[in-house]
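Q: let me see the structure of the following:
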Amino acid sequence: MTRLAVAALAALLTLSALALPALATPQHALQLEEPARGPQVLVAGGTPAGIAAAVAAARKGLSVELICDRPYLGGLLTGAMMDQWDLNKAPDGGRIEGGLFRDIYDQLGESFDPQSAEAVFQRLVASYPEITLHLDTQLLAVTLAGPELDRRVESVTFQDRETRARLEIRAPVVIDATDGGDLAALAGARYDVGRQDTGLDTKMQAATLMFSVDGVDWHTAVRSYDDTRYGEGGATEKKLWGYTRLLRTYEPLSPRVIVRDLNLGREPGGRVTVNAVDVVGVDGRDPKSVAEGAAIARVEIFRLLAFLRARVPGFAHARLAAFADELYIRETRHILGLTLLTAADIWHGRIPYDTIGLASYPLDIHPTYVGEPPAYAPVRHVYGVPFRAMVPHGFDNLLVAGPAISATHVAAGSVRTIPTTIEEGEAAGIAASFSLRRGVDFASLALQRNLMHQLRTALVQAGAVIDVARR
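A: Predicted coordinates:
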């Protein structure tokens, strides 16, 4: 790898000037920190939100370092086999997402395979020389400056998992686009975990292991779907969902598993993905808990597949093709921002002055424990995502874009979806340019209506939709 060669050369050139231990070797030298770098924007997270942030900033001519914890771009879309969109729609059924999301959607379509998603993201990032990409690179440390209520992220240290070389990056603007708000949490930002805001406990929404199957007769499955027999559902050429009534007769093997319904996606090659197996009690911040949840789900999937073969038309010859590489973690932290998005904001369709994008996905709360009843009907209300929810309290050069923005446990059931996080990422990248060029910090930008008006104008010029009537 290129970075390995650079790191090794740098280490060798400095050996004579460093007091290395007597037994030091070139391998030890590789772990020395590289000199701090200075891009204009640092984006942590190769998620769809992180990619959108990096591209939006690059389009404004800013230099960007994009750090991806995974060995591939795309986050849950590629790693968790999330091969279809949870779309935001207007009351008339029209789309209310614009900008970068629309560009990506037009390339991938309604349903896609993880390889196609990865390729689209890779091409998108590679098309901007302003972006320097680091894959499979983990977050290690954050250095801060300034008083407690006016802190700045001074530098962030990462480590390449393959070479073990450390990389310290200094940037005037930092965007945390990790799914769990990992950088903000490491920097000391305040946050709730799971449903902590309810005062009950810190239980989190169930995690899901998706899987794919070959041998499904898709046309038979679609034609035979009957709401009376299987429960309310629906189908398109590439999507099929429902079976709630049928699955009430399914008895999970594990007491931690819930199978409420099926969400099926038909990939271009005919393979079918299945989103069905929820596992409760998984802490997405803890690798051991995640590994345990994935193991439980894998065993359960064999049992569920046998049930589907016997009970679902079109599945008689279905055979397991693959498990997703990782669990779909819906919820971990909610970073405290300058405002808190609530279920009431969503249910009443509030559009605040600092709206950076529109959303309408229902309040889709997956259970935190077996037997938890649904809290809200699957009804859509168009609402605005507030920029203030992306600004961590007490920080002036840090933004959060992704499922970890400032929202309650229930509100996160809607705002966590990937199209919405892409809107947030694009807004973060454009806000980075606005902040640097105007010399204004994010807290001031968020709280001054005249500045927010200017930022929203820039978002609209980039294709974002912030007004249903003008989409």
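Q: could you use CA atoms for every contact and neighbour count after this?
A: OK.
Q: before we move on, what SS does the residue nearest to the spatial centre of the chain have?
A: Nearest to the geometric centre of the chain sits residue 179, at 4.6 Å (C-alpha atoms, centre = their mean). What DSSP: H, G, I helix; E, B strand; the rest coil gives for residue 179 is coil.
Q: same deal with the one 5 residues further on?
A: The three-state label given to residue 184 by three-state DSSP is helix.
Q: I'd like the distance between it and residue 395.
A: Residue 184 sits 9 Å away from residue 395, going by C-alpha to C-alpha, to the nearest Å.
Q: wait, residue 32 sits on residue 11?
A: Yes - Residue 32 lies in contact with residue 11 (C-alpha atoms under 8 Å); the separation is 7.2 Å.
Q: between the two, who's got more neighbours?
A: For residue 32 versus residue 11, neighbours defined as other C-alpha atoms under 10 Å are more numerous around residue 11 (22 against 16).
Q: also this sequence, please, to line up against the first:
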Amino acid sequence: MYALLLCAVMTAPQPDETVRGSYDVVVYGGTSAGIGAAVQASRMGKSVIVVAPEVHLGGLTSGGLGWTDSGLKEAVGGLALEYYRRVKDHYDKPENWKQQKPEEYRLYHRKDDAIWAFEPHIAEQVFEELVAESKFPVDRNEWLDREKGVTKEGTKIVAIRTLSGKTYRGKVFIDATYEGDLMASAGVTFTVGREANSKYGETMNGVQTRRAVSHQFDNPVDPYVVPGDPSSGLLPRIHAGSPGVDGEADNRIQAYCFRMCLTDDDRNRIPFEKPSGYDPKQYELLGRYLRTGWDKVFNKFDPIPNHKTDTNNHGGFSTDNIGMNYDYPEASYERRREIIKEHELYQKGLMYYLANDPGVPEPTRTAMSRWGLPKDEFNDNGHWPHQIYVREARRMVTDFVMTERHLRAIEPTPEPIGMGSYNMDSHNVQRYVDANGHARNEGDIQVSPGGPYPISYRAIVPKAGECTNLLVPVCLSSSHIAYGSIRMEPVFLILGQSAATAAAAAIDAGTDVQKVDYAPLQRRLLADHQVLDLPRPASQGRSAQSLPGVVVDDEAAELTGNWSFSSVVGPFVGTGYRHDGNTDKGKKSAIFRAKLEPGRYIVRVAYTANNNRASAIPVRIHHANGIASVTLDQKKVPSKSDAPFVPVGTFDLDDKAAVEILNEGTTGHIVIDAVQFLKANH
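A: Take a look at the predicted model:
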């Protein structure tokens, strides 16, 4: 969360402390969650102050992430919904349409009560208006002394001190930073990285090579300095060594980037400049990828008002600076500044490279040259976002941990204080060389939880033995993959408000945050229009273990080519299915192998039918007497009694049984989900 602009000066604590006062609630962090918490505390009649390392308030919401990752809009309530309605009020004023007429922007409709795509300066303005209306103080550019700046008496924080020597006393403290610095300095247990699937009974945690099909290299790209020569070394931004074992834990975290606000309006555009320290060799891997014919550079230039974008990562080599942030969560302020500086250089250099380097195909160079930084955004930071996208850092570990099982409603979630609904979304974590000698990314997951889900109050309070007056709405207690969904800005606004409501309840009752009575807390949250429960659609997935016979899911299939993951159309086996995207015909295949006792088996193939599917898909069954070839029509809906399976024949099979599905010679999308082997009745 640390902007370069804010990091210029950090002084050591002064011998004579300046006591800034005593407050009911002290919020550390000027993120969306921090401002939401402070506004709610003020509205509940509590004295509150925001101690902010930032100068600009709102975190990512005002730092370039204007294409809101809201998920299901009905899950957003309370102050979060009020915020997006206030943003809409700004766009209802003609004077805020300076480069575009409102009717020209497809996501603006006057009849709507909220808007979910907006410019950074409008987002920041709304946060400032909320602060001004609530009349609580905000001390900016104040950085917690992480070594000696937290004073505790027993399990209670009494005061925090910043590097400038200011001391802030409070009854309840809220850590609203993306990094969890106050939480960690207060001695609260936390983790960094990915847990093993086995730790919490998950399926999408830990190392993920098989699932990493999005934002992937769609074409083979040589990773070596001298193509084909491993002894020449690896190109920049590729990591040596094995990516690890699927499902196993590691300490890596998903990639960071800046959510750039760009414009193609010449009246407001600053062309991309060559940054100091620019090195075109850093982008050679991208150049090679582009020269294979990949041309989807511009697929995440999401439009926001006034001919601007929220430009996000897309593809195998893009704005995500993969693998360059591993030490950020626990790093010193100085080291974090270095990491942020490197990310800024990387991303500015990337834009300059795409617009100017002769190794970039001419159509891409010409198209990128149309874009630039807007003159009317981030004016005091060279028109560059003041907020790096900290997609994850520390995560608290307490008595209750939000996991994939809670998000998917396999296990109940106690004492809800808000809801999430976005995909379980992890960006890539590392780039490596695969067994075929090609560059490959690892870590990307984009899987729906299956519907909206509640987030527990227990996930934002530390263990009672560690701290009894601290609430953590951002770096909350969650597994890596569950946090991939929870970490969205509307959810942080929701949890910030709920944390402040709980803080006020603890103060009024004179009790620890762990002992807050949930029933009155729930009543107040509902009175303030928080959404705590929504109907959830019936699960479309069936576990392979629950089905008869031997079932091999697509997770265990041997894949050739890049297959995209989806869970949009059900029913299906497991958490979803893969499809070929109706691309690269003849280059993609999947083999489902099973070690069976010799015998006669009915072979059934699972898929989700749709009109856009292929109707003559080659399927090869490797049986005891040879290979049988059949075709599969995935436009045809499986019978209700068999769904999602259709039989493709009965065969004599043994421990070398395999079913191969190809996309050769097909027209339309091909789905691979699972293959079932049922013993035939004699």
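Q: overlay them and tell me the TM-score.
A: Once superposed, the chains reach a TM-score of 0.76 (TM-score structural alignment, normalised by the length of structure 1), with 388 aligned residues with a C-alpha RMSD of 2.9 Å.
Q: tell me if I'm right that residue 180 of structure 1 and residue 329 touch.
A: No - assessed by C-alpha under 8 Å, residue 180 of structure 1 is found out of contact with residue 329, at 9.1 Å.
Q: ok, the two, which is more surrounded?
A: Each of residue 180 of structure 1 and residue 329 has its neighbours counted (other C-alpha under 10 Å); residue 180 has more, 25 against 22.
Q: what's the spacing between that one and residue 230 of structure 1?
A: 36 Å.
Q: what of residue 383 of structure 1?
A: 32 Å.
Q: which one's more surrounded, the two?
A: Per other C-alpha under 10 Å, whichever of residue 383 of structure 1 and residue 230 has more neighbours is residue 383, with 25 against 18.
Q: counterpart of that one in structure 2?
A: Residue pairing (TM-score structural alignment): residue 383 of structure 1 is matched to residue 453 of structure 2.
Q: repeat for residue 339 of structure 1
A: The pairwise alignment with structure 2 assigns residue 339 of structure 1 to residue 400, based on TM-score structural alignment.
Q: okay but that match is in contact with residue 459, surely?
A: Yes - proximity of residue 400 of structure 2 to residue 459 meets the contact threshold set by C-alpha under 8 Å, at 5.7 Å.
Q: neighbour count: those two, which is higher?
A: residue 459 (27 against 19).
Q: quick check: the more buried one is in a strand.
A: No - under three-state DSSP, residue 459 of structure 2 falls outside any strand and is assigned helix.
Q: which ones are touching whatever residue of structure 1 lines up with residue 47 of structure 2?
A: Aligned counterpart of residue 47 of structure 2 in structure 1: residue 63 (TM-score structural alignment). By C-alpha atoms under 8 Å, 6 or more residues apart in numbering, the contact set of residue 63 of structure 1 is 39-41, 57, 130-131.
Q: any chance of a markdown table for those residues, columns distance to residue 377 of structure 1, secondary structure and neighbour count?
A: Shown next, in a markdown table, are those (distance: C-alpha to C-alpha, whole Å; DSSP: H, G, I helix; E, B strand; the rest coil; neighbours: other C-alpha atoms under 10 Å):
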| residue | distance to residue 377 of structure 1 | secondary structure | neighbour count |
| --- | --- | --- | --- |
| 39 | 46 | coil | 18 |
| 40 | 44 | coil | 20 |
| 41 | 40 | strand | 27 |
| 57 | 38 | helix | 28 |
| 130 | 45 | coil | 20 |
| 131 | 42 | strand | 25 |
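Q: which of the residues you listed still touch in structure 2?
A: Contacts conserved in structure 2 for the contacts of residue 63 of structure 1, using both residues aligned by TM-score structural alignment, their matches' C-alpha atoms under 8 Å: 39-41, 57, 131.
Q: for the stretch 51-200 of structure 1, which segments count as helices?
A: Per DSSP state H, counting those that start in this stretch, the stretch 51-200 of structure 1 carries helices over the ranges 76-79, 99-108, 114-126, 182-186.
Q: which residues does the second one contact?
A: To tie it back to what came earlier, the one meant is helix 99-108 of structure 1. With contact meaning C-alpha under 8 Å, 6+ apart, helix 99-108 of structure 1 is reached by 52, 116-117, 120, 419, 422-423, 426, 462-465.
Q: max pairwise distance over these: which two?
A: Using C-alpha to C-alpha, the contacts of helix 99-108 of structure 1 span at most 26.0 Å, a distance reached by 116 and 465.
Q: those two: who's more crowded?
A: residue 465 (24 against 16).
Q: can you tell me the SS state at the counterpart of that one in structure 2?
A: Under the alignment defined by TM-score structural alignment, residue 465 of structure 1 corresponds to residue 531 in structure 2. Three-state assignment for residue 531 of structure 2 (three-state DSSP): coil.
Q: which non-adjacent residue is nearest residue 531 of structure 2?
A: If you skip the residues right next to it in sequence, residue 531 of structure 2 has residue 77 as its closest partner in space, 5.4 Å away by C-alpha to C-alpha, 6 or more residues apart in numbering.
Q: the one you found -> structure 1?
A: Aligned counterpart of residue 77 of structure 2 in structure 1: residue 98 (TM-score structural alignment).
Q: state the distance from that match to residue 340 of structure 1.
A: According to C-alpha to C-alpha, residue 98 of structure 1 and residue 340 of structure 1 sit 24 Å apart.
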